[in-house]
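> Pasting the sequence and the predicted model now:
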Amino acid sequence: MPKYVDDVFHALADPSRRRMVERLAAGPATVSELARPLPMSMPAVVQHLRILQDSGLVRSSKTGRVRTCELDREVLDAAESWFAAQRRVWDQRLDDLGEYLSSTDHEQGRRR
């Protein structure tokens, strides 16, 4: 598994961080805007944002005293590509299993 996928899984493991990512999917937001609906202190919000930034999912910029965050869609797209590849592998495996079970059922029917 690529390292970035581990980082993304870790970042998205927490429900508060998932809420932040969901909010940022709608567009950039200030740290205060991200913190407002969350039942935690500002330092806790900043810690969660640091994890999101370390994973590459979120980047931020500061203008004056206001820090604005936005989603890095390239990292999200890369993680989504990994998921899609895994889905293709498992879809093929399940298709192969279905074919095997069908052929086994068919063989069992001929023996009776």
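Everything's here; your move. Numbering: from 1, shown residues only.

> contacts, neighbours, all on C-alpha from now
OK.

> which strands and helices sit next to the lengthiest helix in the chain?
Under DSSP state H, the helix in the chain containing the largest number of residues is helix 73-111. Where contact means 3 or more CA pairs under 8 Å, 6 or more residues apart in numbering; DSSP states H and E, helix 73-111 is packed against helix 3-12.

> and the helix it packs on with helix 73-111, angle?
On the basis of axes from the mean of the first three to the mean of the last three CA atoms, to 10 degrees, helix 3-12 is oriented at 100 degrees to helix 73-111.

> Got another one to weigh against that:
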Amino acid sequence: MPPDEQPTFRALADPTRRDILRHLAQTDMTIAEVAQNFDMTRAAIKKHLTVLSDGGLITVEARGRERVNALNKDGFGPIFDWFSYFDQFWDTRLSDLKTAIEKDTSND
């Protein structure tokens, strides 16, 4: 995996961060709003949000004194690319297997 994809997959590795992404998929939230959904400190939530931001999965915008977190749809590109590669890989392998089986059964 190229080094630039590493932060994205690191961000997805933690179940709490995946849950945060689910919440942010519903609406943009401040740190305090995100923290209300979890049994952990705001500081812990802030660390998770930093990892998600470093992974490019969320954006953080300053609005007055608050920092609002939102999903970054473009940040999911490396994930889609990675899965697409293996989707195509398995499609090709299964197609080759089907061809081989059909060839073998037609020779009987």
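Nice, thanks for sending it over. Here the structure is a predicted model, which is why all the values come from computation and not from measurement.

> that older thread, what comes up buried for the longest helix of the first structure?
Val75, Leu76, Ala79 (16 or more other CA atoms under 10 Å).

> my guess is the first one contacts Gly56, does it?
This means Val75 of the first structure. Yes: between Val75 of the first structure and Gly56 there is a contact at 6.3 Å, judged by CA atoms under 8 Å.

> and for these two, which residues touch both?
Shared contacts of Val75 of the first structure and Gly56 (CA atoms under 8 Å, 6 or more residues apart in numbering): none.

> and stretch 94-102 of the first structure, how far out from the chain's middle?
A distance of 30 Å separates the centroid of the chain from that of stretch 94-102 of the first structure, by CA atoms, centre = their mean, to the nearest Å.

> Ok, stretch 73-90 of the first structure next?
On CA atoms, centre = their mean, the centre of stretch 73-90 of the first structure falls 9 Å from that of its chain.

> ditto for stretch 36-50 of the first structure
On the basis of CA atoms, centre = their mean, stretch 36-50 of the first structure sits 19 Å off its chain's mean C-alpha point.

> Just tell me the aligned range of stretch 42-54 of the first structure in the second structure.
Mapped onto the second structure using TM-score structural alignment, stretch 42-54 of the first structure spans residues 42-54.

> got a list of contacts for the matching stretch?
Stretch 42-54 of the second structure is touched from outside by 7-8, 10-12, 16-17, 31-32, 34-35, 58-60, 69, with contacts defined as CA under 8 Å, 6+ apart.
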